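Trainee: what follows is a protein structure lacking sequence information:
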């Protein structure tokens, strides 16, 4: 039966039959994006799978449990063969290194705590890959992210996933309105990850029981320091661990081994109070430690803001919102005070511990699920 293009939209929001709707699916090789591709192919869409090779293919083949590794490329290709749609592998190694890995290393050397997965979405997947999808004459691009794209009075809006435990909105705040118009997130409404795995089993996918990736794709076993030392030889110069009151408490083997808020692994014993990393002084090579209450802050400077509200951010002197300052933290009530179109100060209504330069500050609707964008925390405390 033909689709009534005057009154009916297909499930991706286009007024034409699924068979005439081309959708590029970004396939990482994991269960989520594989289910998206299988689901859309089953619904009759013209699916094209694309997988990015983001770093050395030979080295990646031996690495398990990470996005876009060699094994994952094989798994994505196998799913495409099983479900009968074309699949392409694109070599983005140089782009990925320039746009993500180099900044990751330099940010750590500057004493920040970067989030490379956000930069990858912003600068690679939702930029270069999205343009590739347009070059393939796609109507849209779909991903396996757990987030929702809902249509509001002024167009597409970004909303949290139905499953709060799987919500990936923190990592997608740089998504622009123009990108959001082209993107689709078919898993965002699902109640749980088990629902995704159930679909994988229903479609007979070979990756149905594949474990989720845990580490940053180019950081084996979460060992950031060894990666940075390889990228920036000499980065792990030793220095002093200094108490906030000026006392030298010990030596360290490189500032890159520490992050703001860290308590374990400081290598200083015999103290009567628990101490935390409260600041990193890169120029002096000092790891500054202090009591937990020194981590608390209510003022968060934010820049490089991507705003997704209906009205311009600067149209009001302040906004009542909630914010996340780490991906693992719950959202907290806050006041956003714009300075310019891309810079603002966020006042947390209750103090937050461990706010760190290099992390994202993501803006949410106070009552509801909508994401208003976010920016980067840029100054120490």
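Mentor: On my side now, so go ahead. This is a predicted model, so every value here is computed, not measured.

Trainee: from now on I want contacts and neighbour counts done on CA atoms only, so please keep to that.
Mentor: OK.

Trainee: secondary structure class for residue 98?
Mentor: Assigned state for residue 98: helix (three-state reduction, DSSP: H, G, I helix; E, B strand; the rest coil).

Trainee: how close does it get to residue 156?
Mentor: 31 Å (C-alpha to C-alpha, to the nearest Å).

Trainee: another one to put next to it:
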């Protein structure tokens, strides 16, 4: 089968492509040019150095490789949304949008164009087919699991996606890369958002053509008492306690960002907790569950998950009522629903 292998220049996509080649598939490696990086040698997936590594890996494996220019689409669907969300006082999750629009949107279209039957990536997740229905499951390596970022995928997309390393652990991936002498075998992983390699979100938002700053405003407590001044709401996120710029004795956390008044509300760890949240733009991988269904819900990628009742609100949103309080719920992040290891859907936190 002809397969388009998405090549980021990292060890995971390298091994994914290698396994497909060993398995007898006709593999074509494709790297996405997503941004014009202004910082030479930046260690991100938008950098030319990573695309060069991808090309060298494909040469090692013995497969064709080429680059697609998706910069305009990436700016429209991912970067602009990222900037807009931060300026609106929300905490975006650009990796989810990149998966939806780029890897399993634009790359699937590219696969159709070249006659490939599937797109393969180095995601730590699994797709299992059962009677013509496709189930999206966590990766076997729960530490590296990336299923949270894939909740927007539909059945048609899942039918054309391969996750060759989803059944493996990271240590196994490194061992395979080492055994085959791949140049990426010891390449470190990037922990930052790919288009912000220095991890300075605030400066990126301020310097972006569609960005800027709402300006300084007040830090207040939950009663409205002014505690100090902040340097712009885009510099803070729910649950943050470091980098506030001042001390008020008892440890304080960002518990709310009020864009209407340009105020950031600080409070205790207890005030950061809630037992009920609302979500919008809900996407289902499987059939929508009945009202009141008990689900396991992850409110961020690193969250272990908490049981919650699911209740449709009738206006396109839904309420999640948790059995136990959850902490640091950030509007703009995703709440992803699980049934055991299976992703059944998710939505965006209001």
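Mentor: Noted; the coordinates are in hand. Model, not experiment: these values are computed from the prediction.

Trainee: specify which residue of residue 98 and residue 156 of the first structure has the higher count of neighbours.
Mentor: residue 156 (18 against 12; other C-alpha atoms under 10 Å).

Trainee: now what about stretch 251-268 of the second structure, what contacts it?
Mentor: 88-89, 214, 216-222, 224, 230, 232-233, 236-241, 250, 269, 271-272, 328 (C-alpha atoms under 8 Å, 6 or more residues apart in numbering).

Trainee: taking these one by one, which sit in strands?
Mentor: The strands, defined by DSSP state E, take in 217-220, 230 from those.

Trainee: any chance of those in CSV, plus distance to residue 254 of the second structure?
Mentor: Shown next, in CSV, are those (distance: C-alpha to C-alpha, whole Å):
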residue, distance to residue 254 of the second structure
217, 14
218, 12
219, 9
220, 10
230, 11
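
Trainee: could you find the counterpart of residue 164 of the first structure in the second structure?
Mentor: Counting by TM-score structural alignment, residue 164 of the first structure corresponds to residue 142 in the second structure.

Trainee: any idea whether its match is helix, strand or coil?
Mentor: Following three-state DSSP, we place residue 142 of the second structure in the coil state.

Trainee: what comes up buried for stretch 114-124 of the second structure?
Mentor: The neighbour-count check on stretch 114-124 of the second structure (16 or more other C-alpha atoms under 10 Å) flags 116, 118-124 as buried.

Trainee: pull out the buried positions in stretch 273-287 of the first structure.
Mentor: Quick answer for stretch 273-287 of the first structure (16+ other C-alpha under 10 Å): 275-280, 282, 285-287.

Trainee: could you identify the most distant pair in those?
Mentor: Spatially, the most separated pair among those is 275 and 282, at 19.3 Å (C-alpha to C-alpha).

Trainee: tell me who's in contact with the counterpart of residue 117 of the second structure in the first structure.
Mentor: Applying TM-score structural alignment, one finds that residue 117 of the second structure aligns to residue 139 in the first structure. Contact partners of residue 139 of the first structure, counting by C-alpha under 8 Å, 6+ apart, are 21-23, 182.

Trainee: one step back: burial measure for the match of residue 164 of the first structure, as a count.
Mentor: 13.

Trainee: quick check: it vs residue 175 of the second structure, distance?
Mentor: Look at residue 142 of the second structure and residue 175 of the second structure: by C-alpha to C-alpha, they are 18 Å apart.

Trainee: how about the helices in the stretch 101-250 of the first structure?
Mentor: For the stretch 101-250 of the first structure, the helices defined by DSSP state H, counting those that start in this stretch occupy 102-109, 116-120, 128-135, 177-182, 193-202, 224-231.

Trainee: Provide the aligned range in the second structure for the longest helix along the first structure.
Mentor: For the first structure, the helix reaching the highest residue count under DSSP state H is reported as helix 70-83. Using TM-score structural alignment, the residues of the second structure aligned to helix 70-83 of the first structure are 48-61.

Trainee: what's the distance between that stretch and the middle of its chain?
Mentor: 24 Å (C-alpha atoms, centre = their mean, to the nearest Å).

Trainee: what's the answer for stretch 127-143 of the first structure, then?
Mentor: For stretch 127-143 of the first structure, the distance from its own C-alpha centre to the chain's C-alpha centre is 19 Å (C-alpha atoms, centre = their mean).

Trainee: distance of whichever residue in the second structure pairs up with residue 151 of the first structure relative to residue 38 of the second structure?
Mentor: Under the alignment by TM-score structural alignment, residue 151 of the first structure pairs with residue 129 in the second structure. Here residue 129 of the second structure is placed at a distance of 43 Å from residue 38 of the second structure (C-alpha to C-alpha).

Trainee: check residue 275 of the second structure too.
Mentor: When distance is defined by C-alpha to C-alpha, residue 275 of the second structure is 43 Å away from residue 38 of the second structure.

Trainee: for residue 230 of the second structure, same thing?
Mentor: 29 Å.
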